[in-house]
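*Asks:* I'd like to go over a predicted model; first the sequence, then the structure.
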Amino acid sequence: MTKAPARARNSHVWERDKFDHYVEPEWIGNALFGALDLPVGTVVLDPSCGWGRLLRGAQTAGLYALGSDIVPRWNDKEAVNFQTVRNDRGVLCLRPSLVQADWFASGDDWCPSTAPGWREPQVVASNPPYDRAEEFLELALTRATMMVVLILPLRWIAGDRRTARLETSPLYKLMPICPRPSMPPGSAIASGTRVEGGKVDFGVFVWLKGYRGAPQIEWLRKPAVARGRRVRSA
């Protein structure tokens, strides 16, 4: 059994994971791409896809999902078992393409794939490594052609230096996540440790290339009944 990272007594704050592999609840991907309502076939790249939970949401929304990570975590038994499916609107949703790659490598060297969509994805959507989130965002705004969507702590909207940068960026929408999600390291989930009860507020930050207005606020809420889209085998 995988050993869970230590945490302080009576605390819900985990020791930092080496690669910042923190896992969002499964419902977030479905709710997020349902709210964004992107056109079917839009190319969505998650460069730190981990177990593929956001990719599952993109896939079942009928989007062309691509995923990469510095560690191929899609081979873990906890990862999403992707299949080609049809969603509840009858749209054929292809299995995401997955490649081991380092998003922070310079230029086009970051990705070994030359297949369509990888070098110029329409949307970059991710739960990025938080210790390098600002660098991640800068690269995403350069490489995405349409939109950048990142799950980040809500404290990102505070602080002089960061807010000054946000004010000059094409920040289109802020979506506080409700209820407050638990975002434990993947190793805690793999070990079977109970991971409920998040203590940090998170939101989805959406940047739209070319947008110049004030950012909008829209709450991303957990569905009351359905936890995801119904799918059937293709």
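*Replies:* Everything's here; your move.

*Asks:* hey, let's count contacts and neighbours off CA atoms from now on
*Replies:* OK.

*Asks:* What ranges does this structure have for its helices?
*Replies:* Ranges of helices within the chain are 26-36, 53-60, 133-143, 160-167, 186-190, based on DSSP state H.

*Asks:* Put this next to the first one:
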Amino acid sequence: MSSGELSSAATRHPWDWYVEESWVTQRLIETLHGPLCGSYDDWFAGDLIWDPCCGMGNVLAPFMELGITVAGSDVQRRTSSPQFLFEHDFLADQSCLLDHWGPKSIVFNPPYSNQNGHKVRGLAEKFIRKAIALHANTVAALLPVKWLASEGRHTLFNEHVPRFVMILCERPSMPPGDVVAALGDNAFKHGKVDFMWVVWHRHVDLEPGETRTIWIEPRPKVRKVRK
């Protein structure tokens, strides 16, 4: 993905740190456990949920509320939340972690193009391939919808066929993490980019073309009461 697809290279956060709202993960969990996802209704059971680029921890918060064990890591500490365990480069060696962790799923909002201010081609794909290679039971990646349309990623989707593509019909706001505090109540308003969850499950074998697309309906509108 080119850096210009979401914002200009000059204005992107140097680590592609963009903050999703927790409702985005809540909708993922609800949809996976709902009737649209077929007979397999035991998603995440017994798994540790790992977000390797956890930022403020918003992806992990809904799992914690359900009593599911979570682990957050990132290349830099960006939160004081207890789910953040350590600073760690996900694309580096993982053997020190895997020796101590049991069954796991990886749920994350991966960076797309920037690492320490430098453009890295195919960065999100590198993260996804690494997550799949670590034998996570479920891999769920939050990505812009336009990420599906790519000659280069055709190979990824044929080698590792997603179980689901879940399109968020409500656009989430995704502000850079370093401006959230300054924006205050306006930080999570007026989303401009369409996002989706792409979900892989290693115990379900699919052929290319068998991926199911699901449209996640918007949250109910809150009616304002006139005073």
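*Replies:* Thanks, I have the structure now. Quick caveat, the model's predicted, so the values are computed rather than measured.

*Asks:* Quantify their similarity with the TM-score.
*Replies:* The TM-score (TM-score structural alignment, normalised by the length of the second structure) is 0.75; 192 aligned residues with a C-alpha RMSD of 2.4 Å.

*Asks:* what would the helices of the first structure look like in JSON lines with distance to Ser126 of the first structure and mean neighbour count?
*Replies:* What follows is the helices of the first structure, written out as JSON lines (distance: least, C-alpha to C-alpha, whole Å; neighbours: other C-alpha atoms under 10 Å):
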{"stretch": "helix 26-36", "distance to Ser126 of the first structure": "10", "mean neighbour count": "19"}
{"stretch": "helix 53-60", "distance to Ser126 of the first structure": "7", "mean neighbour count": "28"}
{"stretch": "helix 133-143", "distance to Ser126 of the first structure": "10", "mean neighbour count": "17"}
{"stretch": "helix 160-167", "distance to Ser126 of the first structure": "18", "mean neighbour count": "12"}
{"stretch": "helix 186-190", "distance to Ser126 of the first structure": "15", "mean neighbour count": "18"}
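
*Asks:* Of all those helices, which one comes closest to Val206 of the first structure?
*Replies:* Closest approach to Val206 of the first structure among the helices of the first structure (C-alpha to C-alpha): helix 26-36, 9.5 Å.

*Asks:* how about the closest one, which residues of the second structure does it hit?
*Replies:* On the second structure, the counterpart of helix 26-36 of the first structure by TM-score structural alignment is residues 22-32.

*Asks:* Have a look at how far, on average, the matching stretch is from the first structure.
*Replies:* Comparison of stretch 22-32 of the second structure with the first structure after fitting gives an average deviation of 1.8 Å (mean C-alpha distance after the TM-score superposition for the first structure).

*Asks:* Touching that stretch from outside, list them.
*Replies:* Contact partners of stretch 22-32 of the second structure, identified using C-alpha atoms under 8 Å, 6 or more residues apart in numbering, comprise Cys37, Asp41, Trp43, Asn58, Val59, Leu60, Ala61, Pro62, Met166, Pro172, Trp197, Ile216.

*Asks:* Stretch 143-162 of the first structure now?
*Replies:* Residues contacting stretch 143-162 of the first structure (C-alpha under 8 Å, 6+ apart): 119-128, 130, 137, 140-141, 163, 176, 200-209.

*Asks:* List the buried residues of that stretch.
*Replies:* Of all the residues in stretch 143-162 of the first structure, those buried under the rule 16 or more other C-alpha atoms under 10 Å are 143-154, 157.

*Asks:* Give me the distance from it to the chain's centre.
*Replies:* Centre-to-centre, stretch 143-162 of the first structure and its host chain are 12 Å apart (C-alpha atoms, centre = their mean, to the nearest Å).

*Asks:* Likewise for stretch 95-112 of the second structure?
*Replies:* Put simply, stretch 95-112 of the second structure sits 13 Å off its chain's centre (C-alpha atoms, centre = their mean).

*Asks:* Mind listing what's buried along that stretch?
*Replies:* In stretch 95-112 of the second structure, counting by 16+ other C-alpha under 10 Å, buried: Lys104, Ser105, Ile106, Val107, Phe108, Asn109, Pro110, Pro111, Tyr112.

*Asks:* Report the contact partners of the aligned residue in the first structure for Ile106 of the second structure.
*Replies:* In the first structure, the residue equivalent to Ile106 of the second structure is Val124, according to TM-score structural alignment. Contact analysis of Val124 of the first structure by C-alpha under 8 Å, 6+ apart lists Val44, Leu45, Asp46, Pro47, Ala140, Ala144, Met147, Val148, Val149.

*Asks:* Just tell me what the second one corresponds to in the second structure.
*Replies:* Right, the one you point to is Leu45 of the first structure. For Leu45 of the first structure, the aligned position in the second structure is occupied by Trp50, per TM-score structural alignment.

*Asks:* Pretty sure that match sits against Trp101.
*Replies:* No: using C-alpha atoms under 8 Å, Trp50 of the second structure is not in contact with Trp101, being 10.3 Å away.

*Asks:* Give me the common contacts of these two.
*Replies:* Counting by C-alpha under 8 Å, 6+ apart, Trp50 of the second structure and Trp101 have no common neighbour.

*Asks:* Do a quick rundown of the strands in the first structure.
*Replies:* Ranges of strands in the first structure, per DSSP state E, are 43-46, 64-69, 85-86, 92-93, 97-100, 123-126, 147-153, 171-178, 202-208, 216-217, 220-221, 232-233.

*Asks:* Dump these to JSON lines, plus distance to Gly186 of the first structure.
*Replies:* Formatted as JSON lines, these follow (distance: least, C-alpha to C-alpha, whole Å):
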{"stretch": "strand 43-46", "distance to Gly186 of the first structure": "17"}
{"stretch": "strand 64-69", "distance to Gly186 of the first structure": "14"}
{"stretch": "strand 85-86", "distance to Gly186 of the first structure": "26"}
{"stretch": "strand 92-93", "distance to Gly186 of the first structure": "26"}
{"stretch": "strand 97-100", "distance to Gly186 of the first structure": "18"}
{"stretch": "strand 123-126", "distance to Gly186 of the first structure": "15"}
{"stretch": "strand 147-153", "distance to Gly186 of the first structure": "16"}
{"stretch": "strand 171-178", "distance to Gly186 of the first structure": "20"}
{"stretch": "strand 202-208", "distance to Gly186 of the first structure": "17"}
{"stretch": "strand 216-217", "distance to Gly186 of the first structure": "29"}
{"stretch": "strand 220-221", "distance to Gly186 of the first structure": "23"}
{"stretch": "strand 232-233", "distance to Gly186 of the first structure": "28"}
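
*Asks:* Lovely, talk soon.
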